[in-house]
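S.K.: Got a predicted structure plus its sequence, pasted below:
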Amino acid sequence: MNEIWSQVDHYFTSKLHPEDPVMDAVLQANTDAGLPAIDVSPTQGKLLYLLAKMKGAKNILEIGTLGGYSSIWLARALPEDGRLTTLEYSPKHAETARKNIEHAGLSDKIEIVVGAALDTLPTLSKGFDFIFIDADKPNNPGYLEWALKLAQPGAVVIGDNVVRDGRIVDEGQDDSVEGTKKFFDLLSASSEIDSTAIQTVGSKGYDGFSLGIVK
């Protein structure tokens, strides 16, 4: 099935995405730097861009930068005075992201904060209107708790990779699945956010994302 999912993704991209040498160069730079191939797909990146546009986001928080591919998609949706703060644990990944962001002409809109996100999140100010959580999954519960603290009312909060190839419903799973389950427990118990989750297939396989709006 993965082959046909990838073919359909390619079809959508060929029909709905104009040629994008900048994004192609970002993915190539990430490969050359030896970063894991866990960026969002082009269709997922365009979805993030459209959601941020629909929201009219001006102050975006991204937890998990990698090489800056999703950062650039999100920052492209910002108005002239918009800002994106992205948190990255690895100095190597952050350096690759800086170069990619500079090549994309978005250095003035994106700030990369290097360090463990649970250490750097407390240094940020409240007021984000769009938050994308896509970092190490065992810490997802902590990231969600901080997202709710830092979000303004009406903020959109998206969590990536929440299906885990369907393992989210299995028992006795690894730390990533257990972290994601606790993430859902928090979403379920919280009166601060109204949310749902969607399963997806595509070039990245079988997974999904959660989407919520802070009350």
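M.R.: Received the coordinates, thanks. Numbering: from 1, shown residues only.
S.K.: From here on, just use CA atoms for contacts and neighbour counts.
M.R.: Will do.
S.K.: Residue 157 contacts residue 132, correct?
M.R.: Yes. Between residue 157 and residue 132 there is a contact at 6.0 Å, judged by C-alpha atoms under 8 Å.
S.K.: Tell me where the chain has helices.
M.R.: Along the chain, counting by DSSP state H, helices occupy 2-16, 21-32, 42-55, 69-75, 91-103, 117-120, 140-150, 175-189.
S.K.: State the number of residues packed around residue 54.
M.R.: Around residue 54 sit 10 other residues, with neighbours defined as other C-alpha atoms under 10 Å.
S.K.: State the distance from it to residue 212.
M.R.: Remark: distance between residue 54 and residue 212 (C-alpha to C-alpha, to the nearest Å) = 14 Å.
S.K.: repeat for residue 188
M.R.: 11 Å.
S.K.: ok, now residue 111?
M.R.: To residue 212, residue 111 is 24 Å away according to C-alpha to C-alpha.
S.K.: what do you get for residue 20?
M.R.: 30 Å.
S.K.: So if I had to pick from these two, which one is more boxed in?
M.R.: Neighbours were counted for residue 20 and for residue 212 using other C-alpha under 10 Å; residue 212 has more, 19 against 8.
S.K.: Look up how far residue 142 lies from the nearest residue to that one once chain neighbours are set aside.
M.R.: Leaving aside its sequence neighbours, residue 212 sits nearest to residue 195 (C-alpha to C-alpha, 6 or more residues apart in numbering; 3.8 Å). For residue 195, the distance to residue 142 equals 17 Å [C-alpha to C-alpha].
S.K.: same check, this time on residue 64
M.R.: 13 Å.
S.K.: Settle it for me: which of the two has more neighbours?
M.R.: More neighbours surround residue 64 than the other of residue 64 and residue 142, with 25 against 17 (other C-alpha under 10 Å).
S.K.: is it true that that one touches residue 133?
M.R.: Yes. Applying C-alpha under 8 Å, one finds residue 64 in contact with residue 133, separated by 6.8 Å.
S.K.: Any idea how many residues pack against residue 198?
M.R.: Neighbours of residue 198 using other C-alpha under 10 Å come to 11.
S.K.: now swap in residue 76 and tell me
M.R.: Residue 76: 21 surrounding residues under other C-alpha under 10 Å.
S.K.: putting a second one here so we can go through both:
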Amino acid sequence: MTEDQWNAVDAYFTDHLAPADDALTAALAASDAAGLPQIAVAPNQGKLLHLLALAQGARKILEIGTLGAYSTIWLGRALPADGRLISLEFSPAHADVARANLARAGLDKTVEVRTGAALESLARLEAEGAGPFDLFFIDADKVNNPDYVEWAVKLSRPGSLVIVDNVVREGAVADAESEDAAVRATRRLIELVGQHRRLSATAVQTVGARGYDGFLLARVQD
């Protein structure tokens, strides 16, 4: 298999199962125009997030890592009319792009984008009593992923879902000798989740428009 084949299959699936619409297309275009990195989830992966949120019956979602709000739009569209999504973004410039994209998608009343270091924002959410959240999507700096998952458990309820993106690292996650900080943090994450008394999880490898990667899916237990 080649990357060209992966991309062709992703394009076929996307065309038939997760076609773009004006708001999603505009969100990517605005993100590109603002110089944001092209690291948003692929359309078929955005649709997966949407379906997981629907299947979960999510009413409150917490996202860590907004970027241009492409994944946020997919998640926000799964919420009921009285649902709420909070997305945490470190960069004020990225947050401005995200807020404009969310407004264009009609989600500015449903989604709140908060700026600042995510670990500080998470502590504030706990102090506010903002939880429990039904679903978490973690797609931010990889070094802090173990801490983000611990915070997700604190802000969860039994049955909450936790999704962590980019856990395969092009296969480097299996390299115990890696000196890459993101790989080392991902290995700590996998080992933490595997031993966590309140989490039942799996991880899935993916190939496609975003290369060779994968995600972790965990359910919070009683």
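M.R.: Arrived safely. These numbers were taken from a predicted model, which means no experiment stands behind them.
S.K.: After superposition, what's the TM-score, could you say?
M.R.: Once superposed, the chains reach a TM-score of 0.98 (TM-score structural alignment, normalised by the length of the first structure), with 215 aligned residues with a C-alpha RMSD of 0.8 Å.
S.K.: Grab the most central residue of the second structure for me.
M.R.: Nearest to the geometric centre of the second structure sits residue 137, at 3.6 Å (C-alpha atoms, centre = their mean).
S.K.: To which residue of the first structure is it aligned?
M.R.: Aligned by TM-score structural alignment, residue 137 of the second structure pairs with residue 132 of the first structure.
S.K.: if I pick its match, what's in contact with it?
M.R.: For residue 132 of the first structure, the contact set (C-alpha atoms under 8 Å, 6 or more residues apart in numbering) comprises 60-63, 157-160.
S.K.: what do you get for residue 137 of the first structure?
M.R.: Neighbours of residue 137 of the first structure in contact, by C-alpha under 8 Å, 6+ apart: 175-177, 179-180.
S.K.: Selecting buried members of the residues you listed in PyMOL, what would you type?
M.R.: The buried residues among the contacts of residue 137 of the first structure can be selected in PyMOL (16 or more other C-alpha atoms under 10 Å) with this line:
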select buried, resi 176+177+179+180
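S.K.: close enough to count as contact, residue 138 of the first structure and residue 176?
M.R.: Yes. In terms of C-alpha under 8 Å, residue 138 of the first structure counts as a neighbour of residue 176; the distance is 4.7 Å.
S.K.: Okay, residue 137 of the first structure and residue 157 of the first structure: tell me how far apart.
M.R.: Taken as C-alpha to C-alpha, the span from residue 137 of the first structure to residue 157 of the first structure is 16 Å.
S.K.: Which single one of the contacts of residue 137 of the first structure is nearest to residue 122 of the first structure?
M.R.: Closest approach to residue 122 of the first structure among those (C-alpha to C-alpha): residue 179, at 20.2 Å.
S.K.: The second structure: which residue goes with the closest one?
M.R.: Residue 179 of the first structure maps onto residue 185 in the second structure, by TM-score structural alignment.
S.K.: which residues does that match contact?
M.R.: Here residue 185 of the second structure is in contact with 142-146 (criterion: C-alpha under 8 Å, 6+ apart).
S.K.: Including distance to residue 175 of the second structure, could those residues go into CSV?
M.R.: Output for the contacts of residue 185 of the second structure, formatted as CSV (distance: C-alpha to C-alpha, whole Å):
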residue, distance to residue 175 of the second structure
142, 16
143, 16
144, 19
145, 18
146, 18
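S.K.: Looking at the first structure now, which of those residues still hold up?
M.R.: Retained in the first structure (both residues aligned by TM-score structural alignment, their matches' C-alpha atoms under 8 Å) from the contacts of residue 185 of the second structure: 142-146.
S.K.: Could you give me the PyMOL selection string for whichever of the residues you listed are buried?
M.R.: Buried residues among these (16+ other C-alpha under 10 Å), as a PyMOL selection:
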select buried, resi 142+143+145+146
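S.K.: Tell me the one of the kept ones among the contacts of residue 185 of the second structure nearest residue 214 of the second structure?
M.R.: When these are ranked by distance to residue 214 of the second structure (C-alpha to C-alpha), residue 142 comes first, at 13.3 Å.
S.K.: how much space between that closest one and residue 69 of the second structure?
M.R.: Counting by C-alpha to C-alpha, the gap from residue 142 of the second structure to residue 69 of the second structure is 18 Å.
S.K.: just residue 120 of the second structure next, same as before
M.R.: For residue 120 of the second structure, the distance to residue 69 of the second structure equals 20 Å [C-alpha to C-alpha].
S.K.: More neighbours: these two, which one.
M.R.: Neighbours of residue 120 of the second structure and residue 69, each counted by other C-alpha under 10 Å, are more numerous for residue 69; the result is 29 against 10.
S.K.: show me the contacts for that one.
M.R.: Residues in contact with residue 69 of the second structure (C-alpha under 8 Å, 6+ apart) are 27, 97-99, 101-102.
S.K.: Widest-spaced pair of the residues you listed?
M.R.: Taking C-alpha to C-alpha, the two most distant members of those are 27 and 99; they sit 10.1 Å apart.
S.K.: Which one's more surrounded, those two?
M.R.: The neighbour comparison of residue 27 of the second structure against residue 99 (other C-alpha under 10 Å) goes to residue 27, with 23 against 19.
S.K.: That concludes my questions; thank you for your assistance.
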